[in-house]
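Enquirer: Starting from these lines, generate the structure:
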Amino acid sequence: MQKTMETVALWTGRLAHLALWAAGTGLVLMTALIAAQVFWRHVLNDSIVWTEPASVMIMGWFIFLGAAVGIREGYHLSFDVVLYVLPHGAKMVLFSLSDIAVAGFGCGMIWFGWQLAAKTAGNMLPSLGISGAYDFAPIVAGGLLIALFSAERVFRRAAGLPTARFGDDAEAA
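Expert: So this is what the prediction gives:
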């Protein structure tokens, strides 16, 4: 199982790297669109109507992609004070429970994000000319990555591999 999880970790690491680059690119693109809108509005006394909704949509992508990568790398919000005094086995159980709960949250994002997308698929975003379902695509994609990365962390821990989180490694025993 350890060899399989090392291969899975390699591929999910590449996926996380790609997601992080996409999130960073989205952040830069959103910043450029907002800067262009400010320039057009205040210098040229005109307005680009599609920059605000496009920026909000891009922001959804970089938030959810970045959050998923943060979960994979162990940077999500946690309360670790108790973990300093617990034995290694208890830490591993709590880490796994946390990752399972986060995976469940990711599955909820997929389910409810998909429902929202389905309900708004017939609406058109007037300034962009695309379906309203695209507003909820980042929730579904982020949920998929969150569920995948959380499940990977549980399986890596079960295989005795480190998961890049404080105190969560096989050597700490």
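
Enquirer: Every contact and neighbour count from this point should use C-alpha atoms.
Expert: Noted.

Enquirer: What sits closest to the residue most central in space within the chain if chain neighbours are left out?
Expert: By C-alpha atoms, centre = their mean, the chain has its centre lying nearest to residue 68, at 2.4 Å. Nearest non-adjacent residue to residue 68, counting by C-alpha to C-alpha, 6 or more residues apart in numbering: residue 146, 4.8 Å away.

Enquirer: Please generate a structure for the following sequence too, so the two can be compared:
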Amino acid sequence: MQTFERLFLAVNRWALILLLAAMSVIIFTNVVLRYTTHESIEWAEEVSRHMMIWLTFLGAGPVLRYGGHIAVENLQDALPRKAAIALRIVVALLLFAFFGFMVWYGWLYMQRTMFQLTAVTQIPFAYIYSAMPIGGVLLVVHFLLIVKGYVLDRQFASDDHFDATASASL
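Expert: Here you go, the predicted model:
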């Protein structure tokens, strides 16, 4: 299971790195061209916007895994241990329900937009909207890998790249 988790996280991270790098190159190149030649790449803004959507949905899982999303924890801090665990179970169930909602409605959006084309690149909007159900599935997998530690001890994952508890105390 640890091998799967390491591989899963590595693939997710590399997808994010490559998307961000490609988006940065496209935007930088477009800005340079605009200022040096007064011409721009006509598809640059559209493609970079779509890449940003994909970055958002693919990046939500690792951020959840490391406890990087905004959370209000005052109530569970004030509760006795058993009540806090019960509250975190409710939160975990609500999160799983929301992720399922994301997958389901993302799939519906994909079906509805398969024949609508983007303005410049003329690709189906379904390819952009597919970020939502794929991101939802990734959120489920990331959360499944940490949910036990979260529910029992409010622990999130940490590694050499990121430790949410260390950065929260700064």
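
Enquirer: OK, contacts around the residue nearest to residue 68 of structure 1?
Expert: Residues in contact with residue 146 of structure 1, defined by C-alpha atoms under 8 Å, 6 or more residues apart in numbering, are 67, 68, 69, 71, 72, 102, 103, 106.

Enquirer: again with residue 84 of structure 1
Expert: With C-alpha under 8 Å, 6+ apart, residue 84 of structure 1 has no contacts at all.

Enquirer: In structure 2, what sits opposite it in the alignment?
Expert: Aligned against structure 2 by TM-score structural alignment, residue 84 of structure 1 finds its counterpart in residue 77.

Enquirer: quick one on the thing from earlier: the residue nearest to the centre of structure 1 -> structure 2?
Expert: In structure 2, residue 68 of structure 1 lands on residue 61 (TM-score structural alignment).

Enquirer: re earlier: correct me, but the residue nearest to the centre of structure 1 touches residue 142?
Expert: Yes: with contacts counted by C-alpha atoms under 8 Å, residue 68 of structure 1 reaches residue 142, the gap being 6.1 Å.

Enquirer: picking that back up, can I assume the match of residue 68 of structure 1 is in contact with residue 142?
Expert: Yes: counting by C-alpha under 8 Å, residue 61 of structure 2 does reach residue 142; the two are 5.6 Å apart.

Enquirer: Which stretches in structure 1 count as strands?
Expert: Here structure 1 has its strands, by DSSP state E, at 124-125, 130-131.

Enquirer: Relative to structure 2, what is the average displacement of the last one?
Expert: In the superposition with structure 2, the aligned residues lie an average of 1.8 Å away from strand 130-131 of structure 1, counting by mean C-alpha distance after the TM-score superposition for structure 1.

Enquirer: what does that strand correspond to over in structure 2?
Expert: Using TM-score structural alignment, strand 130-131 of structure 1 corresponds to residues 123-124 of structure 2.

Enquirer: any idea how far residue 135 of structure 2 is from the residue lying farthest from the centre of structure 2?
Expert: Residue farthest from the centre of structure 2, counting by C-alpha atoms, centre = their mean, is residue 37 at 36.3 Å. Distance, residue 37 of structure 2 to residue 135 of structure 2, by C-alpha to C-alpha, to the nearest Å: 38 Å.

Enquirer: One more: residue 117 of structure 2?
Expert: Taking C-alpha to C-alpha as the measure, residue 117 of structure 2 falls 22 Å from residue 135 of structure 2.

Enquirer: Could you do residue 107 of structure 2 as well?
Expert: Distance, residue 107 of structure 2 to residue 135 of structure 2, by C-alpha to C-alpha: 11 Å.

Enquirer: Counting neighbours, go ahead and name the busier of those two.
Expert: Per other C-alpha atoms under 10 Å, whichever of residue 107 of structure 2 and residue 135 has more neighbours is residue 135, with 23 against 18.

Enquirer: hmm, back to that, going by neighbour count, which of the contacts of residue 146 of structure 1 comes out on top?
Expert: Taking other C-alpha under 10 Å as the neighbour criterion, residue 68 ranks highest of the contacts of residue 146 of structure 1 with 28 neighbours.

Enquirer: got the contact list for that residue?
Expert: Contacts here follow C-alpha under 8 Å, 6+ apart; on that basis residue 68 of structure 1 touches 16, 142, 143, 145, 146, 149.

Enquirer: can you rerun that using 10 Å?
Expert: With contact set as C-alpha atoms under 10 Å, 6 or more residues apart in numbering, residue 68 of structure 1 has these partners: 16, 19-20, 62, 74-76, 106, 141-150.
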